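Colleague: Next input, structure requested:
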Amino acid sequence: MTLTDAYDVRDPELPGTLLAAERDALIPLLRSRPDADFALRTACPGWTVRDVLAHCGSALLRVVENRFERGVYSPESNDRDIAERADWPVSRIVDELEHGMTEAGPLIAKAGGVLDMIAVGEWVHAGDVREAFGEPGAYGGDRLAYALPLLARISREKDHVPLHADLDDRDEPLRFGGAPGDRPPARYLGDAATLIRLYSGRPLVGTRYELAGAGEKELNLFG
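Modeller: Here you go, the predicted model:
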């Protein structure tokens, strides 16, 4: 079985592993920054670092508390969650996020796959925060080893645009998206962090890559 084939098999522990690894890297960084840094703008339109973290913490709390009312995770729902935390001190927002990143993994594992994308989204938002802070490794680093297989499998489950990715920083090509069918797989050549930017609709300024057979916007899995 190749690495790409292995990505087709769901590892229920992988989302929680990604969350825990990101927690151990992100939370100390957040606690080391002055409150003023949480007002910095991020790649998410209209959202500051504080807003991103409030959204991340509330999204995970919904998993922990099993609160999935109609319209959950819609733009309107996300804005309400952020507004509810507008008066919180930064330390409380970070505490909630740490709690969620610790407790949500086992519950995501038991959900059968329908919540796996939440773990990927949390990791991408951690990249948004790093980029806003000017920290290296946004959308990259050691956690790619967990994020890439999750993203590859989710993209296939969603029958997304088929893509063959030759990554500069990975030994083996990866397959994303659904079966090729009548459409030949698109091809990507570049680093993994830039591929994450494409799949999450993040800014591509300063990146270098080749993409043939698909448009940039077609790859965006986050809407």
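
Colleague: When you work out contacts or count neighbours from here on, use the C-alpha atoms and nothing else.
Modeller: Will do.

Colleague: and Glu65, how many neighbours does it have?
Modeller: 11 (other Cα atoms under 10 Å).

Colleague: actually Leu167, not the one I wrote
Modeller: 19.

Colleague: measure it to Arg70 for me?
Modeller: Counting by Cα to Cα, to the nearest Å, the gap from Leu167 to Arg70 is 39 Å.

Colleague: To compare with the earlier structure, here is another sequence to fold:
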Amino acid sequence: MRAGAATVWEDVHAERRRLLDDLTGVSDAAWRTPSLCPGWDVHDVVAHLVDTARTGRVSFVRDLLAAHMDFDRANARGIARHKRDDPRATLGALRDAVDLTRTPPVNLATRLVEAVVHGEDVRRPLGIPGAYPARAVTQALAYQLRTPVTFGGGRERAAGLRLVDRSTGESWGTGEGVAADAVDLLLAVSGRPVPQERFDGPGAPRLVLAAQPVPTTQQEGDR
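Modeller: I've put the predicted structure just below:
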């Protein structure tokens, strides 16, 4: 079921708080750990989350024009703008922005994609388990499946596959079956590496291959 705006923001704000809790007290080395997002370490992802939390419709357009319509460049500038010398200061900036409801002129579901996918970008390399509301994960997955890769989605990655949430039996698409936890399906569709043993079904190898990361920052609506 598609959640309304108030529910989306409730989930996004709660996820920001959980990430803050998970990263408070991590070691200095942890901040330099490569994330699942190609080319970014954990500190970069947090700085990006600060940037997107503070980006509204006008500032998004302004920043994109300043970057000559280059999403990679706009994202890099956003990270540079908010990445502090001390990662804990960057985390503090995220804490200050935790309850903001600003968003670029895109579908609000992209905020759920960002919250879950970037949460796992950070948590999985650090060995921190993540837990997300089922409604947030399934709405994010549904959005990614109907959105082309060129617009930050993952439609092409799942072409010819029937994705099945093994917890609920809910499914998307037609073709060779792939069953997994919804969060793993979301990550794969979003171009993140997920071990093949997390998937079942004849379509699993195709999805894992399609999910191989590419060096781009234009994913899930902004990366």
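
Colleague: wait, doesn't Phe60 of structure 2 sit right on Gly78?
Modeller: No: if you go by Cα atoms under 8 Å, Phe60 of structure 2 and Gly78 don't touch, sitting 10.2 Å apart.

Colleague: The two - which one has more neighbours?
Modeller: Taking other Cα under 10 Å, Phe60 of structure 2 and Gly78 do not tie; Gly78 has more neighbours (21 against 18).

Colleague: So what's the residue count around the closest residue to that one other than its chain neighbours?
Modeller: Nearest residue to Gly78 of structure 2 in three dimensions, chain neighbours excluded: Asp51, at 5.6 Å (Cα to Cα, 6 or more residues apart in numbering). For Asp51 of structure 2, the neighbour count with other Cα under 10 Å is 22.

Colleague: Trace Asp51 of structure 2 over to structure 1, please.
Modeller: Alignment note (TM-score structural alignment): Asp51 of structure 2 maps to Ser58 of structure 1.

Colleague: Could you give the residue range in structure 1 aligned to stretch 23-32 of structure 2?
Modeller: Going by TM-score structural alignment: stretch 23-32 of structure 2 matches residues 30-39.

Colleague: gap between the two ends of that stretch?
Modeller: OK, stretch 30-39 of structure 1 end separation, Cα to Cα: 13 Å.

Colleague: Could you do stretch 148-166 of structure 2 as well?
Modeller: Stretch 148-166 of structure 2: ends 25 Å apart by Cα to Cα.

Colleague: And stretch 107-115 of structure 1, by the same measure?
Modeller: End residues of stretch 107-115 of structure 1 are separated by 9 Å (Cα to Cα).

Colleague: Could I get the contacting residues of Glu39 of structure 1?
Modeller: Careful, residue 39 of structure 1 is Ala and not Glu. 48-50 (Cα atoms under 8 Å, 6 or more residues apart in numbering).

Colleague: Tell me where the longest helix sits in structure 1.
Modeller: helix 90-110 (DSSP state H).

Colleague: Buried residues, that helix. List them.
Modeller: Across helix 90-110 of structure 1, burial judged by 16 or more other Cα atoms under 10 Å covers 90, 93-94, 96-109.

Colleague: swap in stretch 73-86 of structure 1?
Modeller: Neighbour-count burial for stretch 73-86 of structure 1 [16+ other Cα under 10 Å]: 73, 77-78, 81-82, 85.

Colleague: Would you mind giving these as a markdown table with distance to Ala36 of structure 1 and secondary structure added?
Modeller: As requested, these are exported to a markdown table (distance: Cα to Cα, whole Å; DSSP: H, G, I helix; E, B strand; the rest coil):
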| residue | distance to Ala36 of structure 1 | secondary structure |
| --- | --- | --- |
| Tyr73 | 27 | coil |
| Ser77 | 26 | helix |
| Asn78 | 23 | helix |
| Asp81 | 21 | helix |
| Ile82 | 18 | helix |
| Arg85 | 17 | coil |
